[in-house]
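Novice: got a predicted structure here, sequence first:
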Amino acid sequence: MRNRALWTFLVTSFVLFMVQLDNLVVAIALPTIKHELNASLEALEWTVNAYTLVFAVLLLTGAAIGDRFGRKRVFLGGLVLFTAASAAAAMSTSAGELVAARAAQGLGAAVLTPLTLTLLSAAVSPERRALALGAWGAVGGLGIAIGPVVGGAVVAGASWQWIFWVNVPIGILLLPAGAIWLRESRGATRPLDLVGTALASAGLFAIVLGLVESGAWGWTSARIIGLFAVGAVLFGLFLVWESRTPHPMLPLRLFRSRAFALINVTALMLHFGLFGSIFLLAQFFQVAQGKSALEAGLLTLPWTAVPAVVAPVAAGLAKRFGGHRIIAAGMFFQALGLAWLALVSTPTVPYTELLLPFFTCGLGLGLFFAPIANLVLSTVDRTEEGIASGTNNAIRQIGGVFGVAVLASIFAHNGSYTSPQSFADGSIPAVWVGAAVVAAGVVTALLIRPLRKRPVPPARSDRTLETRNDDDHHAHPR
């Protein structure tokens, strides 16, 4: 059992790391992609957002498909799709092809991410579940945070295409490992909410498109106002539909829990500031200071490496002081670091003045990512852990989508790529906005009330569940 649990952790964690890495691994390569593919700012935004938007909208559907057709089977299919889409992205010869491939990657990621949690949760014993989920959350956070430095190293050592090619051998190796060690299971079969998925997809796409194109078309243009209006109407219809359909994609009842609602609002704010700021700061060293991609990645290393050191300590602190307090501290340090960077960044600023702000941001990320998964799951019944985790992941991705779109729009209004000073003029006010949004998340995190500990049912052991899954693949792993 322990060997199976360990291998399940390794397979699911490697997949989660790869999926989360691809959120922002492309950030450092954006200046190179802009040059080689003659991409506009809007195309660069979609290179990031095509992945995260599809990822966010289809996460909950991916979890439902796994429950219906078998989690292991769907997980392996998602891994094949993600690997193939990575190869397609590497072979792209235009910005449009790259955006399409990134959307396909997002679909694979939407299938994989929730299933990494349900497969891992079913494989470990109840007394080790909190530790395993904390490590799982830390691995996912590290994948997001370390994306820029990995991207810089790959671009400098090979080419931007290799930030996608590197997924291919990893995916090929993980496929047989998953086939051997993962245990098949199914959840409660429920109808897919295709109407809700379509409304959410169309509504979010309209709003994000309006944000992305606002710089080119103007905030007050009829097209932008029309896109926002359409998006608002579609999202309103989505909420009405979800409140009435018997099998919603997003169960709104979960948000009746104040703790669950506040956790998700806080996560959205963190990812808004994180994704939007990294989108610009990852390019700052190259565009504003003339550094290479490798130099840019290495210079952000204090931001990306610190979470790996802080996360294990944060998990222990969360048990002692409460996960919501540790998350609030993480939000505070992340906001402080971003504000500090916005305050001192100029085309000629010496790196020594950026070092402490980057360390501060890294400390914030480590404190946030370690306790988030366990805190989310502690707010719901065991039978709803999968949908709760999927909801939280979807909202985090949506926060990232809006962060990139809004901060890039602020950048376009105040600056451009035409000179180092112009890039700094655009990025500084945008990062200030990112810092302000993350700072607001400190308040929402502190408003979360301490959560009661849910007892583990005494007569249900993982060994019993394993036996049932061996005998009946339709058994629910929880």
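Specialist: Arrived safely, thanks for sending. Numbering: from 1, shown residues only.
Novice: when you work out contacts or count neighbours from here on, use the C-alpha atoms and nothing else.
Specialist: OK.
Novice: quick one: distance of the helix or strand containing Leu98 to the chain centre.
Specialist: Using DSSP states H and E, Leu98 falls within helix 95-123. In terms of C-alpha atoms, centre = their mean, to the nearest Å, the centre of helix 95-123 is set 10 Å apart from its chain centre.
Novice: equivalent analysis for stretch 359-375, please.
Specialist: Here the centre of stretch 359-375 is set off from its chain's centre by 13 Å, with C-alpha atoms, centre = their mean.
Novice: report the central residue of this protein.
Specialist: The residue lying closest to the centre of the chain (C-alpha atoms, centre = their mean) is Gln397, at 4.7 Å.
Novice: check contacts around that one.
Specialist: Residues in contact with Gln397, defined by C-alpha atoms under 8 Å, 6 or more residues apart in numbering, are 52-53, 55-56, 268, 271.
Novice: A further structure is provided below for comparison with the first:
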Amino acid sequence: MASFAPLQRLVISIAVLASFVTFLDGTVVNVALPAISRELGGGITTQQWVVDAYLITLSALILLAGSVSDAYGRVLVMRIGLIAFGGASIAVAAAFDPLTLIIARAAQGAAGALLVPSSLALITATMRADVQSRAIGVWTAFTTGAQLVGPLLGGLFVDYLSWRFVFLINVIPIGITLLLLSRLRLPEHPRGITVDWWSGALCAIGLGAVVFALIEQPNLGWQSPAIWIPAVAGAALFAVFLWRQQRSASPLMPLWLFRVRDFGWGNLATFFVYAALSLNGFVVGVYLQQGAGLSATAAGLASLPMTILMILVSSRAGQWAGRWGPRIFMTVGPLLMAVGALMLLLVSTDFDYWWQVLPAMIVMGLGLSLTVAPLTAAILGAIDENHSGIASAVNNAVSRVAGLLVVAMLSTIVGGTLDLDGFHNAAWFTAMLLVIGGVVSWVGIRRNPAAPAPVDAAATGPTPH
């Protein structure tokens, strides 16, 4: 970062570290799930809640957090988020039963929602033009690095120490970030922006109730009042949230954005593609340990080829999309990933990673590399610069809600148990989601290939899990 001024280097360091902990926490958890289940009990239901409790609050509150950051100041909101995330991480590590763990994970997600929008807002508020683009590029490289090291670190801690240390990884970068934040002097004052707290509550409670019903339905059945009442109430509350967005003077999610063709269709493609990625990440991380008998470290390394290929190829795919338009890449990429997902059907009781899993990870990694930058460039390129922040936040929220819902439906997808048959069911379902994502892109995306694609904008899009 030698080309940046001292203040800019400080801002970038803070933004990178603050976001790093939230992305790291999203990647380390999958390899720790079997160990958590063995120690605390609860089986696949506990594993689902460990992932989804975090995603519920993170996805439901990330839009609200952007408004709070604008209203009360990015530095203050980030400081609160860091302290809360550190405290919640310690609570997760100290959990003595599934319920305590799930509550602490929900608190982690709420704190994480404060960090991502405020960290990017620090960059966009203090830098302009080329410097801002380069700063976002640095931010992307390091947050992508969290994906690279997360599963490996998680596996090493699970195998050689305890799953509890997986969640304590965050404490050191949080401490460093708070120290750096104390050195940052920015003129921030309350701006009189109205925060729609009611919309935030409607979104969070509505999503939470629906996810509760989806996760617990295999245990209690849809006929149980404990299932259908939360399902109906949650759907109604989310419908009220959408209704409120149409009429609010300061909506958390401006619905007019979805009337812009490439933004609306691009987010629909995002939903299916990222639902597939979340399902694949969960199932591969858990099955390779519980079904194939790999160590947590080996399971963490299993999907590493996907991340490496994304780092090597995705920026070039963004350049290609700028030349030929994103539509072809947003179509071919998911279809190639679908082929990779179907290759996981080769996994058998006579397990061999090198022939049954590695080829699928390579094919999926190539498809993912062709998809991510064109997808986000198409979505953000459809919206003017004045609304790019909220457009990015909405796209992030869509990707996280997709992962939230598909993990909630896991028991139904795999058939109740994540054995070999369940793993194969998940592979079929993942491929189906990816095919739909590719078809949606082909049908819906219409940006003129001659128009320049904002490749750097891909940095603010959702990070794959």
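Specialist: Cool, got the structure. For clarity, every value in this text was computed on a predicted model and none was experimentally measured.
Novice: ok so, going back, residue in structure 2 paired with the residue nearest to the centre of structure 1?
Specialist: Under the alignment (TM-score structural alignment), Gln397 of structure 1 maps onto Arg400 of structure 2.
Novice: now the strand or helix carrying that match on structure 1. Mean distance?
Specialist: According to DSSP H and E, Arg400 of structure 2 maps onto helix 388-408. Helix 388-408 of structure 2, aligned to structure 1 and superposed, deviates on average by 1.1 Å (mean C-alpha distance after the TM-score superposition for structure 1).
Novice: now the helix or strand following that helix, how far from the centre of its chain.
Specialist: Counting by DSSP H and E, the next helix or strand C-terminal to helix 388-408 of structure 2 is helix 410-414. Relative to its chain's centre, helix 410-414 of structure 2 lies at 20 Å (C-alpha atoms, centre = their mean).
Novice: what's the spacing between the residue nearest to the centre of structure 1 and Met269 of structure 1?
Specialist: Per C-alpha to C-alpha, to the nearest Å, Gln397 of structure 1 is found 11 Å from Met269 of structure 1.
Novice: name the element Val380 of structure 1 belongs to?
Specialist: Remark: Val380 of structure 1 resides in no helix or strand, with elements defined by DSSP H and E.
Novice: what do we get in structure 1 for Phe351 of structure 2?
Specialist: Here Phe351 of structure 2 is matched to Val349 in structure 1, going by TM-score structural alignment.
Novice: that older thread, now the contacts of Gln397 of structure 1: which count as buried?
Specialist: In those, burial by neighbour count holds for 52-53, 55-56, 268, 271, counting by 16 or more other C-alpha atoms under 10 Å.
Novice: could you save the residues you listed as TSV and add columns showing distance to Ile172 of structure 1?
Specialist: TSV is the format used below for these (distance: C-alpha to C-alpha, whole Å):
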residue	distance to Ile172 of structure 1
Thr52	23
Leu53	26
Phe55	21
Ala56	25
Leu268	33
His271	30
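Novice: for Leu98 of structure 1, state which of the residues you listed is nearest.
Specialist: When these are compared for distance to Leu98 of structure 1 (C-alpha to C-alpha), Thr52 wins out at 13.9 Å.
Novice: helix/strand/coil for that closest one?
Specialist: For Thr52 of structure 1, the assignment made with DSSP: H, G, I helix; E, B strand; the rest coil gives helix.
Novice: quick one, what contacts it?
Specialist: By C-alpha under 8 Å, 6+ apart, the residues touching Thr52 of structure 1 are 23, 106, 397-398, 400-401.
Novice: and for Glu353 of structure 1?
Specialist: Glu353 of structure 1 makes contact with Val344, according to C-alpha under 8 Å, 6+ apart.
Novice: where's it relative to Pro148 of structure 1, distance?
Specialist: Taken as C-alpha to C-alpha, the span from Glu353 of structure 1 to Pro148 of structure 1 is 20 Å.
Novice: now the counterpart of Gly221 of structure 2 in structure 1. Nearest residue, chain neighbours left out?
Specialist: In structure 1, Gly221 of structure 2 lines up with Gly218, judged by TM-score structural alignment. Leaving aside its chain neighbours, Gly218 of structure 1 sits nearest to Ile224 (7.3 Å; criterion: C-alpha to C-alpha, 6 or more residues apart in numbering).
Novice: what segments of the stretch 301-450 of structure 2 are helices?
Specialist: Taking DSSP state H, counting those that start in this stretch as the test, the helices found in the stretch 301-450 of structure 2 are 304-324, 327-343, 353-356, 358-381, 388-408, 410-414, 420-444.
Novice: how far off helix 388-408 does the longest one point, in degrees?
Specialist: When axes from the mean of the first three to the mean of the last three C-alpha atoms, to 10 degrees is applied, the directions of helix 420-444 of structure 2 and helix 388-408 differ by 150 degrees.
Novice: kindly report the same for the first one.
Specialist: Between helix 304-324 of structure 2 and helix 388-408, the angle comes out at 140 degrees (the same axes, to 10 degrees).
Novice: my guess is Ile278 of structure 1 meets Ile28, correct?
Specialist: No: between Ile278 of structure 1 and Ile28 there is no contact under C-alpha atoms under 8 Å: 9.0 Å.
Novice: all helices of the stretch 51-200 of structure 1, in order?
Specialist: 71-90, 95-123, 126-145, 147-157, 162-165, 167-181, 194-217.
Novice: make JSON lines from those and add mean neighbour count and distance to Leu446 of structure 1 to it.
Specialist: Shown next, in JSON lines, are these (neighbours: other C-alpha atoms under 10 Å; distance: least, C-alpha to C-alpha, whole Å):
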{"stretch": "helix 71-90", "mean neighbour count": "23", "distance to Leu446 of structure 1": "36"}
{"stretch": "helix 95-123", "mean neighbour count": "25", "distance to Leu446 of structure 1": "26"}
{"stretch": "helix 126-145", "mean neighbour count": "22", "distance to Leu446 of structure 1": "20"}
{"stretch": "helix 147-157", "mean neighbour count": "24", "distance to Leu446 of structure 1": "29"}
{"stretch": "helix 162-165", "mean neighbour count": "22", "distance to Leu446 of structure 1": "38"}
{"stretch": "helix 167-181", "mean neighbour count": "16", "distance to Leu446 of structure 1": "39"}
{"stretch": "helix 194-217", "mean neighbour count": "20", "distance to Leu446 of structure 1": "29"}
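Novice: now for those helices, which one comes closest to Val433 of structure 1?
Specialist: helix 194-217 (15.0 Å).
Novice: next secondary structure after the closest one?
Specialist: With DSSP H and E, the next secondary element past helix 194-217 of structure 1 is helix 222-244.
Novice: now that next one on structure 2. Mean distance?
Specialist: Looks like 2.3 Å for helix 222-244 of structure 1 (mean C-alpha distance after the TM-score superposition for structure 1).
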